[in-house]
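**Student:** What would the 3D arrangement of this be:
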Amino acid sequence: MKIGVLMGGISSEREISLKTGEEMVANLNKDKYEVFPIILNSKEDVIEKVREIDFALLALHGKFGEDGTIQSILQTLNIPYSGCGSLSSAICMDKDITKKVLKAENIRTANWIIVKSTEDLAEENIKELNYPLVVKPNNGGSSVATNIVFSLEEMARSVEEALKYDSEVMIEEYIKGDEITCPILNGQMLPVLAIKPKSSFFDYTSKYADGGADEFIIELKEELHKEVEAMALKCWKALKCSVYARVDMIVKEGVPYILEVNTLPGMTRNSLLPKSAAGVNISFSKLLDLIIEYSLKENRV
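**Tutor:** As a prediction, this is how the structure comes out:
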């Protein structure tokens, strides 16, 4: 089988995508697959570069890679691909839509609003939110342009920064607690990881720099574990996820809140999903085998 590892892309997360792709290429079983690294530099690249492959293993992040666009293109070309489908990818990439679905399903998440300019900060609904607040691009990832703010002045500066990456900005109440992540593979939750960033929160540096955060499998108390698992799987179903995803949560005084759902979580050597899978004796190479196997069973083409 000719496996094309699609990486690079046009989003602010291009460099992380390249690292994910390189790690996938290095760990794919060369006895089972013909492996082709495919670096995308523009949307126009895709049709020409994927013409000869049998399966697209997606190492893309952010816009064009994680928002349902590349998934739709591959479906049109009848090329099977890894991970969630185009609809689920598009929903989960839009944090505002994701939280609206979660709220409709009575799944706990922090209060938020969406703004499109600093002028929107004069609206009454801003006053309903309590500081500190988190400001971030609505359709961003990897904590790019994400800041915790404690005043209207800081908020305005952070909104301006986030608008460099997206046309919509989410302002969300900051919940101080213990961050955990719940990887899900084929509808089953893998071991929960605790995240202890060295900085004030799990920002870009914490995620991708060696030693930026301590991440380890954690045994939650039985009742909390049951609630966390139920919430994670409810998110998976509500957002129509498939194959694999990662549900990020924050636990405040024993109460879990959903932060976001990642449909193409990172797969670098510092990434969370491979660390979780290793906790149930699934090697990186085996994890990639399973992702390919489960993706092919989705039969989207």
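**Student:** contacts, neighbours, all on C-alpha from now
**Tutor:** Will do.
**Student:** How about residue 54: what's its closest non-neighbour residue?
**Tutor:** In this structure, residue 54 finds its nearest non-sequential neighbour in residue 2, 5.1 Å apart by Cα to Cα, 6 or more residues apart in numbering.
**Student:** again but with residue 87, I slipped
**Tutor:** residue 68 (6.3 Å).
**Student:** which ones are touching the one you found?
**Tutor:** Contact analysis of residue 68 by Cα atoms under 8 Å, 6 or more residues apart in numbering lists 85-90.
**Student:** And it, how far from residue 91?
**Tutor:** Distance, residue 68 to residue 91, by Cα to Cα, to the nearest Å: 8 Å.
**Student:** and this one, so I can compare the two:
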Amino acid sequence: MNEKNDAGKFGKVGVLFGGRSAEREVSLMSGAGVLKALQSKGIDAHGFDPAERSLAELAAEKFDRVFIALHGRFGEDGSLQGALEQLGIPYTGSGVMASAIAMDKIMSKRIWLSHGLPTPRFIELDAHATTDEELRNAGDTLGFPLMLKAPHEGSTIGISKINDHAGMRTGFDDCARYDEMILAEEFVTGRELTVPVLSCGRSAQALPIVEIRAPQGNYDYHNKYFSDETQYLCPAPLDEALAKGIQSIAVRAFNALGAKGWARIDFMLRATDNEPFLLEINSSPGMTGHSLVPMSAKAAGISYEDLCVQILSSASLELSTTPKI
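**Tutor:** Predicted coordinates:
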């Protein structure tokens, strides 16, 4: 079958990008890349920004399937996935529940721990009621440095590295602007790694590991998306057995949350003993020029364009059948 006829099987495709989250700027870049890639393959793809157009307009477009290139709230957290289920439009990535859990760093960690998977120690703090004494206790328990994170944000938004008790309140208040609960997490000193996973269930497969080496070890918003100083090593220079072990943990973490289609799992590899620790899962990862999933796929021999088509091929509905009563 030639490529043009093969592209026709997808029908009319919507690429959802932009949105209303704090990660809108990144999503616009991801969506532009995905849209161009799909169109280059002859697919009838059209951009759609849910921040500028309504769900009624989405339904009126009569898309046969959509590629979700949204990041953060209202696109990666299960809310849009629920709307697409109601509209009967197959979509890429995880379903409603897995998307919601993956978006919540605290819930993800709880489930991983229940599956015996390694993740740094943590404490939950109320964004509106945590006292200075509770902040001090958290610092004493976890030790310094530690991380404070808004559990429902991504792209390093709402994250502060705290080096001592004096910085706790300021860092906490910064994170509290984004969320109702704050995650205080043990800081693992070591190498920062990420592992993309494609497909689902028993078919889930980890792609090559990427190691991130940011200037001064600070992989912040600027260094993640705009800096040319951040170094990416793919495949990461790791012992083969260690690399396979980390990839196995990534697949187990992916399946433990019920994720499907694609995702990216972030790790820290502790310097003292090469023990890997799960940080978070991104169920709708970035697809920009600096993004890590395309980089890993390229190392596996998959072009950006083919990766986009492969992800689009996995679009589905979780609630595609009506139970018999």
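**Student:** tm score of chain vs chain?
**Tutor:** Overlay of the two chains. TM-score (TM-score structural alignment, normalised by the length of structure 1): 0.94; 299 aligned residues with a Cα RMSD of 1.7 Å.
**Student:** still on that earlier bit, corresponding residue for the residue nearest to residue 87 of structure 1 in structure 2?
**Tutor:** Aligned by TM-score structural alignment, residue 68 of structure 1 pairs with residue 78 of structure 2.
**Student:** and what of residue 154 of structure 1?
**Tutor:** Aligned by TM-score structural alignment, residue 154 of structure 1 pairs with residue 167 of structure 2.
**Student:** repeat for residue 105 of structure 1
**Tutor:** Under the alignment (TM-score structural alignment), residue 105 of structure 1 maps onto residue 115 of structure 2.
**Student:** Would you state the helices of structure 1 in chain order?
**Tutor:** Using DSSP state H, the helices found in structure 1 span residues 14-27, 45-49, 69-76, 86-93, 95-104, 124-127, 152-162, 204-208, 222-238, 272-278, 284-298.
**Student:** Is it possible to get CSV of those helices that adds mean neighbour count?
**Tutor:** Below are those laid out as CSV (neighbours: other Cα atoms under 10 Å):
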stretch, mean neighbour count
helix 14-27, 21
helix 45-49, 13
helix 69-76, 18
helix 86-93, 22
helix 95-104, 18
helix 124-127, 12
helix 152-162, 18
helix 204-208, 19
helix 222-238, 17
helix 272-278, 23
helix 284-298, 17
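**Student:** Looking at those helices, spot the one closest to residue 253 of structure 1.
**Tutor:** The minimum distance between residue 253 of structure 1 and the helices of structure 1 falls on helix 222-238, with 10.8 Å, by Cα to Cα.
**Student:** residues in structure 2 aligned with that closest one?
**Tutor:** Taken onto structure 2 by TM-score structural alignment, helix 222-238 of structure 1 occupies residues 240-256 there.
**Student:** Comparing the matching stretch with structure 1, how large is the average distance?
**Tutor:** Here stretch 240-256 of structure 2, set against structure 1 after superposition, deviates by a mean of 1.2 Å using mean Cα distance after the TM-score superposition for structure 1.
**Student:** Tell me which of the helices of structure 1 lies nearest to residue 185 of structure 1.
**Tutor:** Within the helices of structure 1, the stretch nearest residue 185 of structure 1 is helix 284-298; the backing value is 8.0 Å (Cα to Cα).
**Student:** Distance from the chain centre to that closest one, please.
**Tutor:** Relative to the mean C-alpha coordinate of its chain, helix 284-298 of structure 1 is positioned 18 Å out (Cα atoms, centre = their mean, to the nearest Å).
**Student:** one step back: distance of the nearest residue to the match of residue 105 of structure 1 once chain neighbours are set aside relative to residue 105 of structure 2?
**Tutor:** Ranked by Cα to Cα, 6+ apart and with sequence neighbours excluded, the top spatial neighbour of residue 115 of structure 2 is residue 256, at 7.2 Å. Counting by Cα to Cα, the gap from residue 256 of structure 2 to residue 105 of structure 2 is 14 Å.
**Student:** Also residue 260 of structure 2?
**Tutor:** 18 Å.
**Student:** and what of residue 270 of structure 2?
**Tutor:** Applying Cα to Cα, the value for residue 270 of structure 2 to residue 105 of structure 2 is 20 Å.
**Student:** likewise residue 223 of structure 2?
**Tutor:** Taken as Cα to Cα, the span from residue 223 of structure 2 to residue 105 of structure 2 is 22 Å.
**Student:** Check residue 70 of structure 2 too.
**Tutor:** Relative to residue 105 of structure 2, residue 70 of structure 2 is positioned 18 Å away (criterion: Cα to Cα).
**Student:** And residue 164 of structure 2, by the same measure?
**Tutor:** Distance, residue 164 of structure 2 to residue 105 of structure 2, by Cα to Cα: 23 Å.
**Student:** same thing with residue 61 of structure 2?
**Tutor:** According to Cα to Cα, residue 61 of structure 2 stands 34 Å off from residue 105 of structure 2.
**Student:** got it, and residue 234 of structure 2?
**Tutor:** 26 Å.
**Student:** Contacts only, for residue 208 of structure 1.
**Tutor:** By Cα under 8 Å, 6+ apart, the neighbours of residue 208 of structure 1 are 270-271.
**Student:** What is the equivalent residue in structure 2 for it?
**Tutor:** In structure 2, residue 208 of structure 1 lines up with residue 225, judged by TM-score structural alignment.
**Student:** I'm done for today, thanks for sticking with me.
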